[in-house]
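1. here is my input, please return the structure:
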Amino acid sequence: MKKPLTLAVAALALSAFAAPSFAADWWNPLPHIVFSKAGVNVHNYGALGDGVHDDTAAIQAAVDALPATGGTVYVPAGHYMINALKSIQLRSHTRLKMDPAATLEVIPNSASRYWVIKVWGVTDVKVVGGNIVGDRTKHKGTTGEWGYGINVVASTNVFLKNINLSNFWGDGIWIGAKDINKVHVRSDYVTVNGVVSSNNRRQGLSIGPSQHVYIVNSTFQNTNGTAPEAGIDIEPMTEGQTNTIRLEKNTFAGNNGNGIEMHANISDIAIVGNTMKGNRGFGVLGVSAPYVNVIGNYMTENGLAGVRPSGGSHDWLITGNTLKYNSTRYMSATKDGGSLSRDLQFGQKTYAITVHDNVYSNAKYNTFTK
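-> The predicted model follows:
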């Protein structure tokens, strides 16, 4: 099934759309992270990786052993058990490089909130490779929804690459803000590339107050357990502003909620060239979410419509998308036809929504403009 616009055309449309502060080509799938050539191996600091021993302190000791200019912490293949109530806290100018066969797994706990890796108030940090596994199947508590794999707050120039995250009590990844010395500091320039986040309870990834966040070539799938259960949720709410976010060439599949969900206090959100398939909710849902571009995506077999701006959402551009066989909770996933609302819906309070050049389940709406 051919999309009506290429991503090149979509990019032109994106740059042309009037929004408060789009900065042209600010994103980079391979950002430059600054750290020294120094390197340490976690085995030299007592980590065993035998799937039994608590390796948290040993890995933290390796991180702390780097010079002030930073460097690389190597995690060889193995199964490392982590006390997520203590966490591994990364320093500025640090690369945590895990072997593809290395796994960091949460030691089961009963806490409502925990973190495996903290990236808090630092700059120039890279986490690459390996697997990070939560305790959702072994969790000892019943309350809370904030068990995180990687937690990025108040940090700048962060790169997460080629990591598999799964089975967290809360979210695979959180990107947001933190008060430091009574100053609200947002994360800035965070890139997530080639990550797979699956079978987490609350979200695959949540984005709180932050800016210049680029999510690319990643998969967010099978989120289930506690609402909202989205692939990605952009949810600053009243905590601060979130702006200049680009989600590109990702897959959102099988989530019990929406593929992508967005809320108030956001702007300059670009959703470009992604696939949303088989989510129980909408492919893309915005609730009082302004300044969003939905361009060149493929959305099919979602339980509700492909795209729905609702609440006070305004200043959206929806163009170049293929929206077919959605609303599967009510209609056949293989049959053409149905009303436009099968694939595209608008809340009553939305305004300034521009729609053109999309492909729908019912071909008679392919010329629909708004």
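2. could you use CA atoms for every contact and neighbour count after this?
-> Fine.
3. got the residue ranges for the helices in the stretch 51-200 of the chain?
-> Ranges of helices within the stretch 51-200 of the chain are 56-65, based on DSSP state H, counting those that start in this stretch.
4. for it, just list every one of the strands.
-> Counting by DSSP state E, counting those that start in this stretch, the stretch 51-200 of the chain has strands at residues 71-75, 78-82, 88-89, 94-98, 102-106, 113-120, 123-128, 131-133, 146-153, 156-161, 164-166, 171-180, 183-193, 196-198.
5. check which helices and strands the shortest one sits against.
-> What it means is strand 88-89. Contacts defined by 3 or more CA pairs under 8 Å, 6 or more residues apart in numbering; DSSP states H and E place strand 88-89 against helix 56-65, strand 113-120.
6. same thing with the last one?
-> For strand 196-198, the elements it packs on are strand 164-166, strand 203-207, strand 219-221, judged by 3+ CA pairs under 8 Å, 6+ apart.
7. now do the end-to-end distance for stretch 253-264.
-> 24 Å (CA to CA, to the nearest Å).
8. can you give me the offset of it from its chain's centre?
-> Counting by CA atoms, centre = their mean, to the nearest Å, stretch 253-264 is centred 10 Å from the centre of its parent chain.
9. near Ile266, how many other residues are there?
-> 26 (other CA atoms under 10 Å).
10. what sits against the residue lying closest to it once chain neighbours are set aside?
-> In space, and not counting its chain neighbours, Ile266 is closest to Thr242: 4.8 Å by CA to CA, 6 or more residues apart in numbering. The contact partners of Thr242, taken as CA atoms under 8 Å, 6 or more residues apart in numbering, are 207-211, 234, 236, 265-267.
11. one more, please, to line up against the first structure:
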Amino acid sequence: MNIKQDLTHLLVALFMVLVNISMYCQNLDDSPFLNIKSFGAKGDGKTDDTPALLKAMEAATQSDGTVYFPHGNYLIHPIKVPSHITLLGYSAWGYENKDKADKDYIGKTILTAQSGDARALLNLDNNRGIRIIGLTLDGKKLGKRMHGVYARHSGSEQHNIIEDCRIQRFSGSGIRLERSWVFGVRRCLLMFNQEHGVDITGGYDGWMIDNQFTANNGYGLFARGEPHPDKTKEEIKDLKFFGGASVMVTANRIEWNKKGGIFLNKSNSMQITGCAIDHNFGPGIKITNGTAHTISGNLLRSNGVDAKDDACSQIWLENVNGVSVTGNTIWGWYNRKEYKFEFPYPFYGIIAKNLQGSVISQNAMYQSSSKEGISDRGGNGTSIIKDNAYVKPKIEKIDGGGFRILENK
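-> Next comes the predicted model:
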């Protein structure tokens, strides 16, 4: 009797194991993850993995699939990404390798450009519902004005999202959202790009949250306000709008960019809140010819480094209507040691010229600038500019060049 019971229990257990194995295999077949190596990719930094990626993306469009990239260095030529797929990796990138102790600092899942004669390495164009997550994109400075990611709509919201990506060394911008409608850029590092970190010329209705824009040759965040010289008449007619609008720029670190932190021209309804804008080689924030912007709760520190004239400023506002600049902390940090200051940059805390219906108030401006806290250039008659706590730094020139900061008492 016991032998029969034991045999029955054994058969039941074996049956359950077989059922679980069958279900597991079925789940593998139905898995939303399409491993790019199953399509022939090597990820060895030597093989051209473009054909494998194209096959994997095509398969993803025919299923509910996500193209998954295991750790590796995937060499690819520029491609166009179809709608409603996800490109997913777990690159786990760092920042720099200053102590030479981190060989994987740029990440463990890398898409490396093999050529640069294209608009972007990943061209989203007019496609929608795309997710690019957890990848390192390396442009190797190839081509002329090739961007890392590019998108542009033709009449409908796109809702493309880029998350947890390191996008570096592109001959254009890290990301260019040209007339892109509804987008998100989150937890990304935009670094060492030859133009800007993110160019939103013509882009609107978006979110930029928890990103780091660092050491780009242009601005960290940029909206030209005018057509780029390389645009044809047909493209200009199609694009129509060349500013940026209704983008929430929140909790980003924007630093060490060569032309400045943020530049917005002919833009409207931008919200810049809770950002750290630090040590840019031009204005921390420059906004011209725009309407209805909010600049609130940000830290601006030692911007305008090496810049001349008005570019040597923390915030520069000119020909703007309905801008609110309140509750920011602005500091010059004149005794900073990590960079040699030949002159006491920045010169100006906030430059205000031709502002209508605007408010500049309640900003903490301790040693924010060496010449003026608020530089009122006129034309601000309908605006409120008051109650900003400016303390001018005491600076002493040193014989032979340079200066030193004296304690304010």
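12. in JSON lines, list the strands of the stretch 51-200 of structure 1 along with distance to His139 of structure 1 and mean neighbour count.
-> Below are the strands of the stretch 51-200 of structure 1 laid out as JSON lines (distance: least, CA to CA, whole Å; neighbours: other CA atoms under 10 Å):
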{"stretch": "strand 71-75", "distance to His139 of structure 1": "25", "mean neighbour count": "23"}
{"stretch": "strand 78-82", "distance to His139 of structure 1": "14", "mean neighbour count": "23"}
{"stretch": "strand 88-89", "distance to His139 of structure 1": "19", "mean neighbour count": "20"}
{"stretch": "strand 94-98", "distance to His139 of structure 1": "25", "mean neighbour count": "24"}
{"stretch": "strand 102-106", "distance to His139 of structure 1": "9", "mean neighbour count": "25"}
{"stretch": "strand 113-120", "distance to His139 of structure 1": "11", "mean neighbour count": "23"}
{"stretch": "strand 123-128", "distance to His139 of structure 1": "25", "mean neighbour count": "24"}
{"stretch": "strand 131-133", "distance to His139 of structure 1": "12", "mean neighbour count": "24"}
{"stretch": "strand 146-153", "distance to His139 of structure 1": "10", "mean neighbour count": "26"}
{"stretch": "strand 156-161", "distance to His139 of structure 1": "26", "mean neighbour count": "24"}
{"stretch": "strand 164-166", "distance to His139 of structure 1": "14", "mean neighbour count": "26"}
{"stretch": "strand 171-180", "distance to His139 of structure 1": "14", "mean neighbour count": "24"}
{"stretch": "strand 183-193", "distance to His139 of structure 1": "27", "mean neighbour count": "21"}
{"stretch": "strand 196-198", "distance to His139 of structure 1": "17", "mean neighbour count": "26"}
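13. of all those strands, which lies closest to Asp357 of structure 1?
-> Judged by CA to CA, the one of the strands of the stretch 51-200 of structure 1 that comes nearest to Asp357 of structure 1 is strand 183-193, at 29.0 Å.
14. quick one: list the elements packing against that closest one.
-> Counting by 3+ CA pairs under 8 Å, 6+ apart, strand 183-193 of structure 1 packs on strand 146-153, strand 156-161, strand 171-180, strand 210-216.
15. who wins for proximity to Val9 of structure 1 among those strands?
-> The nearest among these, by CA to CA, is strand 210-216 at 18.4 Å.
16. Thr72 of structure 1 -> structure 2?
-> Here Thr72 of structure 1 is matched to Thr66 in structure 2, going by TM-score structural alignment.
17. and for Phe241 of structure 2, the neighbour number?
-> 20.
18. make that Lys144 of structure 2, sorry
-> 14.
19. state the distance from it to Phe192 of structure 2.
-> As judged by CA to CA, Lys144 of structure 2 and Phe192 of structure 2 stand 15 Å apart.
20. mind telling me what Val127 of structure 1 corresponds to in structure 2?
-> Val127 of structure 1 maps onto Ile132 in structure 2, by TM-score structural alignment.
21. measure its match to Arg152 of structure 2 for me?
-> Applying CA to CA to Ile132 of structure 2 and Arg152 of structure 2 gives a distance of 16 Å.
22. with Gln62 of structure 2 instead?
-> For Gln62 of structure 2 relative to Arg152 of structure 2 (CA to CA), the value is 24 Å.
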